[in-house]
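Asker: any chance you could fold what I've pasted below:
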Amino acid sequence: MERIQVTDKKRLQQLRFTGVTEERLQYVYEYRNILLTLVDSIVNELYEEIWGIDSLREFIQRHSTLEKLKTTQKRYLQQCLEATIDDHYIQTRYHIGRAHSEIGLDLAWYLATYTKYIDIIYKHISQVLPEQATHILLVIQAIFSFDMQLTLEAYKAAEIEKAAHPLRHELDKLRQVNGFTNQDLKNLDQFSGYISFRIDSIMEHFHHSLFRRLKEESHYSFLQKEKYLAYVRNFLLQFFQEKIYDDLEAYFLIIRDWSRLIIEQRFHENFFHIAAESLCEALKQVFLTKEYVHNPRIVQYIHSFERFSKFTLAMMNEIIRPYLFLRDFDFLDIYAYEISTIDFGRITWIDDKMKRLLKTLGINKEHPVGRRCYELLHNRTVPCPECPVLKHKSEAMLTTLGNEKGLNYYKIRLLPQTKIFELSRALLVIQDVTKESKVMFDMLERLLQLAEYRDDDTKNHVHRIGKLSGMLARLAGCDEQFVSHIEIAAKFHDIGKVGIPDYILNKPGKLTKEEWESMKTHVLIGHQILANLDLPVIQMAANIARTHHEWWDGGGYPNGLKGEEIPLEGRIVAIVDVFDALLSKRVYKDAFPPEKVKEILLDGRGKQFDPKLIDLFLAMWDDFLAARESFQ
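Answerer: Got it, this is the predicted structure:
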């Protein structure tokens, strides 16, 4: 009997490439009776190892049971030791790879399991077949290599499917978590005609059940009973007659609209739970009767409908959870708004606190919903470049919003949502950090004043560096937010000099080697002062403090960074710092004439300085000279 029974030429090539041959499989097959006795002990030891890893143990507990996985794994190892590979074997391994991908098992862990498997198998085989162990292991390793190729294909296909249909992928995951299966969908399909046929009886029982439960609730006195019941009746008929449950993406749109009613506080979330319970109760009252007792599948249909209801409520909960958090923690000093990610930036919802904030800022738009967030809040015509939604980041974006009373500082951050809803929506919160920001800036300004007081050369230099850095950033094509940040951040480039002794800082002559090493530490001191302050503009200042003495060719300090390893803000300040310093009188030198400074900067092109930035700077040389004079 042939051990390889595969019809696909591509798969035959893969088998040959991984070293799976008829002769090798036949060799293992001859020892199969001995090898099969080892299966239980091998698999038990493998899962002892797996169970000892916290993340894998949690994953197993979330998706299956240890005993079930052991049973499946024993069946797989038996197949390997039977040493026959056919089309069914390949199809099964591929589907298992897809299943693991879809439930979210990390590919690296999945492949690492094979390596651990090999070690355990060799240990057990060598105890009973010491002379044949190596040869047998090579065959099993070849089979595993082939299986890993199938697994990689399965994971890749799953990723492509996820990218092409992200909503379907997320909904399928939620279905699995809530135990709503493909068999349940088939059951609903068979139940649909029954529901349409008995719709009047169902609605009668639903009516009594729902309003009996709602009597205890004060939220729904406004509910128009007849209108609502007509809506539910039409929904059930259309939903089951047109089999909307088969098209989860279409059903998601319905659930999204229901969720809006909760988000906009037109309904309390428990209303939908009550409605679902009432509908399930109505179905039981209609169908669990003598009239249907002859049909044993009716109970299965009703259980499938109950799981479908649970899945529906779970989907709604995934959508509304962050909004409920905002409602329940209303005492927090945050303001919330929602934007469309499909029609990017269009405001689709704002909370009451955000409405009040807009009025405080003097933004008196009668209908803010429907406007673009960047137009309404930031007076921009295009999206903000640091927008957390565009950047897909959890870090806050610092912005300044002002009125006649002056500027206020705000952090805008993306609030985590379910992946289902964030495919079309993003929920952002604004936090007023004016007080803490002003405290930070006040503290840094005082440090800067201290540095200026100790070093006369610093006084006007730092303010010129801020303005000149903003000019070069704009010339380099940076956005206005970057420009405004670097104008502030660049001023703090030498703030670390507060940690350098006076005798070194103001020494008129050349520094000794030891003194120079001490002077170089000002970049690290400056970075340490700034790095832990949680404002984006100060984080930029920390980067500048640390990197403005790095050289394009890697010859600078403190870390020998080179090229674009040096952040853009550091490369910009490196140029304007040298430009201004050479044109200034210092205790250890006279001011250089402009043409000499231009020559020195050009000589540093591609060595000390970013060549593109230097070219831009020198192309506008007269403008920078004139600007420097105006900033004196």
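
Asker: hey, let's count contacts and neighbours off CA atoms from now on
Answerer: OK.

Asker: ranges for the helices of the stretch 51-200 of the chain?
Answerer: 54-63, 66-82, 87-102, 107-128, 133-164, 166-177, 182-197, 199-214 (DSSP state H, counting those that start in this stretch).

Asker: in the third one, which residues are buried?
Answerer: When burial is assessed from 16 or more other Cα atoms under 10 Å, helix 87-102 yields the following buried residues: 89, 90, 93, 94, 97, 98, 100, 101, 102.

Asker: second chain to compare with the first, below:
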Amino acid sequence: MAYLRIKDPKQLAQISLTGLTEESLALIHRHKELLLSLVDEIVEELYDELYRVDHLKKIIDDHSSLERLKAAQRHYLEQVFSPVIDDTYTHNRFLIGKAHSKIGLDLPWYISTNRRFCQIISRLLGNLLPGDEALRLLDAIEATLNFDMQMTVEAYNEVELDKALYPLRYEFRHLEKKSGLTHDDFDILDSYSGLLTFRLNEVIERYKIVLLKRVPQDSMKFMESFIPYIKNFLKQFFYEKMYRDEAACYRIIRDWTRSINDHHVNDHLLTSLVDTMNEVLRDVFQEKMQRNEKGVSLFLTSFERYSRFILSILKEFLKPYRFLHTYSFLNIYSYEISTFDFGKLTWIDEKASKLLENRGVSASDSVGKRCYEVFYDRVLPCIGCPAKVTNINESVLTTRESEAESSYYKTWRFKQSRLAELDHFLLVSQDITEDAKVIFDTVESLLDLAEYRDDDTGQHVDRIGVLAVKLAELAGCDEKFIQDIGVAAKFHDIGKVGIPDSILNKPGKLSSEEWESMKKHVQIGHQILSKLELPVIQMAASIAKTHHERWDGTGYPNQLKEKEIPLEGRIVSIVDVFDALLSKRAYKEPFAPEKVKEIIVEGKGSHFDPELTDLFLSMWDEFLDMQREKTDRSQFV
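Answerer: You can find the predicted model right below:
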């Protein structure tokens, strides 16, 4: 008897890779009775383990029950232990994969479960059969399970591809199920769509009368535009049977969301608009038709289910906007961008409109342009754009430079429903300019104090900022990093405010005790800066702590080595030594440039990052000119 009955060349090629043969299947059949006697024990052991895993237990309970799942697995193992590999067998494996994928059991779960089957079977067979026979039988079973796995992986891949191509389909199905909407409802709407449009004028007239009695006075302006719109909408919507086109419905509901939000339509009024339509429709149809006509009653029920479905989506879409409106007293503004046409503004709130108008920019003209162009005067998306990060709780600090002053905005992506974020992101920015200025003023006051106590500090920190920027540019760092290090590097020695004057300005060599005290300036600087929230100041804290670490791990305070030292610390380490050696200090005269170059070359790979050192030395003359220019200029300030 032939157990391998596949004719498809593609599947035969897959079978050959798994090691599945007519002989291996015959071997399984020879031990069929023994294997079938083990089915209950194998299934009980495996699924008792799975049920102890919380997220798997939830999936099992949500979609079936443990006993039903065990029964299904017993049936599966019975097929594996008496296998006839034909088209029906492969099709069943494919269906198993689709079912698992749809309920949330991912591919790694299926593979690990498959391997666990093999481990349990191996242990049991080892106790019942001679070693060689048990191994040969286990190899045959593994070949069968591997073939099953190939079929199942194809099913998983098909489901995932389908989700990627049609994400709306899966989201809409989920919401339809929650609303009680079924395919039968769509068929009923098809049958009665002509009757609805035939009676539409009468429905809308009565709808207007009822609404005007119920709607608050402050919503009358909205109603003037809403009534004619809803009439045209319903006519076209049911003429074209648009409820069958999920993508079109999605776009319509998104447009409604922005309009509802802009007109300040609250949830109570929104629900009233839907409920009143259902009520009026029912009254009109029941007056005109026989009350006992079953079809009309079914149509009214289906229409109500569909309208409730639309209302549920609208409310999901509106949640984040409602939340932002509640906190409108905060110094925040929000805007929505397209992800398909990245950064294109599709909606701006009132505060954002006022912000742009204060800058002399028309808010209405800004919709359709790029958010980074409109708000931050950039030609490319902002570094670290929160719309591109995976963690939507992460914020990014963006600086807007103008001739008058710099402004600082902390921006993050606002959480929406999965359906809402299929093609748009809602971004929220908080103007923290005043907070940033307080932080900078505080830190710069400490820098002024350090400069007052050490005549060299003021000139030195300005040079370090310029030199660090140039080395960061040479190293190919990104724009944000370069921008930040120019500010952050200036605070590298701010911890010297905590060092006694007797040590800080001592003309001679420091004693070992004095040197240990001097080294504490890195920790003092880090403690001062690390408590301040701005990212640029956080970089300054990192530089303060690490610019005396050495590439070979012999530096201080933590003996970090190589790339354990953050890049900003490695950059400032080089330019700090370079400038310090070229400068006059209380304890020394300036070194000659040739001597400084020799010291830096000697420090490559021991004191300094070798790659950064090579870059620095490759532009030695340019760095030397910059240092001299800044030194000469400072003498005339």
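
Asker: dump the helices of the stretch 51-200 of structure 1 to TSV, plus distance to residue 42 of structure 1.
Answerer: Below are the helices of the stretch 51-200 of structure 1 laid out as TSV (distance: least, Cα to Cα, whole Å):
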stretch	distance to residue 42 of structure 1
helix 54-63	18
helix 66-82	9
helix 87-102	20
helix 107-128	6
helix 133-164	13
helix 166-177	30
helix 182-197	34
helix 199-214	56
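
Asker: quick check: which of the ones you listed is nearest to residue 347 of structure 1?
Answerer: Residue 347 of structure 1 sits nearest to helix 166-177 of all those, at 21.6 Å, using Cα to Cα.

Asker: against which helices or strands is the closest one packed?
Answerer: helix 133-164, helix 248-263, helix 297-328 (3 or more Cα pairs under 8 Å, 6 or more residues apart in numbering; DSSP states H and E).

Asker: where's residue 526 of structure 1, which helix or strand?
Answerer: In the assignment (DSSP states H and E), residue 526 of structure 1 maps to helix 522-531.

Asker: list of residues touching that helix?
Answerer: Outside helix 522-531 of structure 1, the residues within contact range by Cα atoms under 8 Å, 6 or more residues apart in numbering are 492-500, 538-539, 541-543, 545-547, 549, 558.

Asker: now stretch 540-549 of structure 1
Answerer: Contacts of stretch 540-549 of structure 1 (Cα under 8 Å, 6+ apart): 485-486, 488-496, 523-524, 526-531, 556-558, 566-567, 569-571, 573-574.

Asker: could you do stretch 392-412 of structure 1 as well?
Answerer: 360-362, 377-378, 386-388, 413-415, 428-434, 437, 535-537.

Asker: doesn't residue 283 of structure 2 belong to a strand?
Answerer: No - under DSSP: H, G, I helix; E, B strand; the rest coil, residue 283 of structure 2 falls outside any strand and is assigned helix.

Asker: list the contacts for the equivalent of residue 337 of structure 1 over in structure 2?
Answerer: In structure 2, the residue equivalent to residue 337 of structure 1 is residue 335, according to TM-score structural alignment. Contact partners of residue 335 of structure 2, counting by Cα under 8 Å, 6+ apart, are 345, 346, 347, 348, 349, 352, 426, 427, 428.

Asker: just the ones of the contacts of stretch 392-412 of structure 1 in helices?
Answerer: Secondary structure from DSSP state H places 360, 377, 378, 388, 434, 437, 536, 537 of the contacts of stretch 392-412 of structure 1 in helices.

Asker: alright, that wraps it up for me.
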